[in-house]
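K.L.:
Provided below are the primary sequence and the corresponding predicted coordinates.
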Amino acid sequence: MTVVPPEAGEPRRPAGPRDPGDVWVVAPSGEKYWGRFGAAGLLAYDPARGILLQHRVAWSHFGGTWGLPGGAMHEGESAIVGAVREAQEEAGVPDGAVRPRFTSVLDLDVWSYTTVIADVVRPFDPVISDPESVALDWVPVSDVDSLPLHPGFAGAWPTLRALLDVRPALVVDAANVVGAVPDGWWKDRAGATTRLASRLDGLAVPAGELGIGGTVWFPELALVVEGRARGAEAPVPDVTAELLPAAVVSVVEAAGAGDDAIVSEVDRRVRDGQRVIAVTSDRELQSRVLAAGAAGVQTAGWLLRLLDGTP
């Protein structure tokens, strides 16, 4: 890998201190890629209007094409934060307007590009806020292929488009997961369940664990509680943050038997078009949720390993 000084054809930036990531990376084969620490872009998806695309100014890299707002990441910056920061700088995306659903990473060893696919949760109109855009527009999904696309985005678009309709969700047997760790949960079941809900907030799940494409997903989570665990509380989103919590955690209180409530929640979400994974180590319940249409089942230990960051 070779780092080329910014003067060698970099995208123009507003005057001010330059970030050390704003340089070209040259691969051994000679291809140039923008961003010492990699790059990231935001695919903001609004089912009513389509995806937000940027018409790139002529002097930029692959000028005249349409692509995603994005750019070089800063040192130590996560891809999600970098993609949203760039989209705010280039398209005026407001704080809290999008919620990440999944990421897709192109890793070239010497350089990587992360596409952050995010659902629009607060509709907004984009604003050209730097000189890199000729236009910004919401483009219906069916019309994207008719535009002259940035080559990188054109290569990724068929896969990304196929995943736009995939909405994974985990339906969690709270009693089963809480009871898998002998930490004194029996003294305060509601409190132990509330702590589990807090740990689930922002849960990132590798795509391979869900059996779908992409790299990492942030599924919706339904925590089904029963008995003395009723009264457990779901995390409260910080609506002042740039990003709303990536994972949406809801607490579902069973009116009767907890197993029946779990099956009912799976059935409801399947009928709503979600790809549901049920989390329980109860084999009888696993059979029931599969019969209700769940795409798969995982054990309490699987979820706890994800929360602990272990394979």
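P.N.:
Looks like it arrived, so ask away. Fair warning: this is a prediction, and the values are worked out from it, not measured in the lab.
K.L.:
can we go C-alpha only for contacts and neighbour counts from here?
P.N.:
Noted.
K.L.:
if I look at the residue of the chain most remote from its centre, how far off is residue 173?
P.N.:
The centre of the chain is farthest from one residue, residue 187, which by Cα atoms, centre = their mean lies 35.7 Å away. Residue 187 sits at a distance of 19 Å from residue 173 (criterion: Cα to Cα, to the nearest Å).
K.L.:
Ok, residue 254 next?
P.N.:
For residue 254, the distance to residue 173 - Cα to Cα - is 11 Å.
K.L.:
Who has more neighbours out of these two?
P.N.:
Per other Cα atoms under 10 Å, whichever of residue 254 and residue 173 has more neighbours is residue 173, with 25 against 19.
K.L.:
quick one, what contacts that one?
P.N.:
Residues near residue 173 by Cα atoms under 8 Å, 6 or more residues apart in numbering: 223, 224, 225, 259, 262, 278, 279, 280.
K.L.:
Give me the subset of those lying in strands.
P.N.:
By the criterion of DSSP state E, membership of the contacts of residue 173 in strands covers 223, 224, 225, 278, 279.
K.L.:
and of these, the nearest to residue 237?
P.N.:
Residue 237 has its nearest neighbour among those in residue 223, at 16.2 Å by Cα to Cα.
K.L.:
also this one, for the comparison:
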Amino acid sequence: MSGPVNSHPDPSDSGDAWVYAPDGRQFWGTYGASGLLAFDRVRGVLLQHRVEWSHFGGTWALPGGARHRGESAVDGAFREAAEEAGVPDGAVRPRFSAVLDLGFWSYTTVVGDVIIPFEPEITDPESLELRWVPLDEVDTLPLHPGFEQSWPALRAELERSETIVVDAANVIGARPDGWWNDRAGAADRLLLALERLAEEGIPADALGLGHSHWWPRFRVVLEGAAREAETRDAQVPELTVVRAPGEGDETIVHVVKELAQRTPPHTVWTITSDRGLRERVEAKGSRILGSRWLWDRIDALTD
């Protein structure tokens, strides 16, 4: 497929230019584009009524726009949401992303959960209205063609949640780095690595899920001397430390059971290579990932 043809390339590298497909269709963003689908479980999703002079003006879509050169899709989506809808920093936590890749141009939808309620504000001239729309009412609006096409698949995932439960003792024991001399210190190192993993997320294919990238929550179960590790919950809300009062396996089974029974549906993975524990948590509805899988994800973190 032939590459894009840019009209009026912007010397500031903002990406604000048209890209033309081989068949003549035009797409906004030299470096692609991205948008934020902010989901509030009470109010619905945040949609933008696009001003008439914009591309597909008069339709409803997500706050979003062209990515800057070198800007990640996630950063671009949150920047555009702040610029167009006044979405406050830290108010939305990313959960997964979905990419439409045409080869010469791509659009990334970043789906996030509202963790700090806010009211959107029209902060630039590109919006006629910003509105929280209940999920069942989205289809009643005249939608931007691209959003209309992607909405059914996005809608199917919105009410699901994902948590990875970590058998810290088993994971730490899988790497002979001297942990037996300082179990609390080894647990601290694991928690620090998991903070970064929670922030960067995990490629969807590594979890056997659809779309492109996921940001699951983590619950890390510590037992024995490892319980003296620092509590890092305040630094990264997506990571919760659970200190087992006794044997870690019993706490892990309890945590998995509680998560798996939640409504709306909750997908749970347990990271352990202990065969007996694997069988017990599978019986409670958990999927299984081995300790080696987690170390591979940690080792792949960018510096």
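P.N.:
Received the coordinates, thanks. Note that the structure is predicted; figures quoted are calculated from it, not measured.
K.L.:
Taking the contacts of residue 173 of structure 1 together, which two end up most distant?
P.N.:
Maximum distance among these (Cα to Cα): 13.9 Å, for 225 and 278.
K.L.:
what stretch of structure 1 does stretch 80-97 of structure 2 fall on?
P.N.:
Mapping stretch 80-97 of structure 2 onto structure 1 (TM-score structural alignment) gives residues 86-103.
K.L.:
end-to-end on the matching stretch?
P.N.:
16 Å.
K.L.:
One more: stretch 169-185 of structure 1?
P.N.:
End-to-end distance of stretch 169-185 of structure 1 (Cα to Cα): 25 Å.
K.L.:
which residue numbers in structure 2 go with that stretch?
P.N.:
Against structure 2, stretch 169-185 of structure 1 falls on residues 163-179 (TM-score structural alignment).
K.L.:
in the matching stretch, what's buried?
P.N.:
163, 164, 165, 166, 167, 168, 169, 170, 171, 172, 174, 179 (16 or more other Cα atoms under 10 Å).
K.L.:
Also stretch 8-17 of structure 2?
P.N.:
Neighbour-count burial for stretch 8-17 of structure 2 [16+ other Cα under 10 Å]: 9, 14, 15, 16, 17.
K.L.:
Now check structure 1 for the residue matching residue 225 of structure 2.
P.N.:
The equivalent of residue 225 of structure 2 in structure 1 is residue 228 (alignment by TM-score structural alignment).
K.L.:
what does residue 125 of structure 2 give?
P.N.:
Applying TM-score structural alignment, one finds that residue 125 of structure 2 aligns to residue 131 in structure 1.
K.L.:
again, but for residue 249 of structure 2
P.N.:
By TM-score structural alignment, residue 249 of structure 2 lines up with residue 259.
K.L.:
what's the burial count for that match?
P.N.:
Residue 259 of structure 1 has 21 neighbouring residues, counting by other Cα under 10 Å.
K.L.:
for residue 287 of structure 2, same thing?
P.N.:
Neighbour count for residue 287 of structure 2, taken as other Cα under 10 Å: 17.
K.L.:
Distance check, it against residue 215 of structure 2.
P.N.:
Taking Cα to Cα, one finds residue 287 of structure 2 at 17 Å from residue 215 of structure 2.
K.L.:
just residue 78 of structure 2 next, same as before
P.N.:
15 Å.
K.L.:
cool, residue 72 of structure 2 as well?
P.N.:
From residue 72 of structure 2 over to residue 215 of structure 2 the distance is 15 Å, taken as Cα to Cα.
K.L.:
repeat for residue 247 of structure 2
P.N.:
Distance from residue 247 of structure 2 to residue 215 of structure 2, by Cα to Cα: 29 Å.
K.L.:
Residue 81 of structure 1 belongs to a helix?
P.N.:
Yes - checked against DSSP: H, G, I helix; E, B strand; the rest coil, residue 81 of structure 1 lies within a helix.
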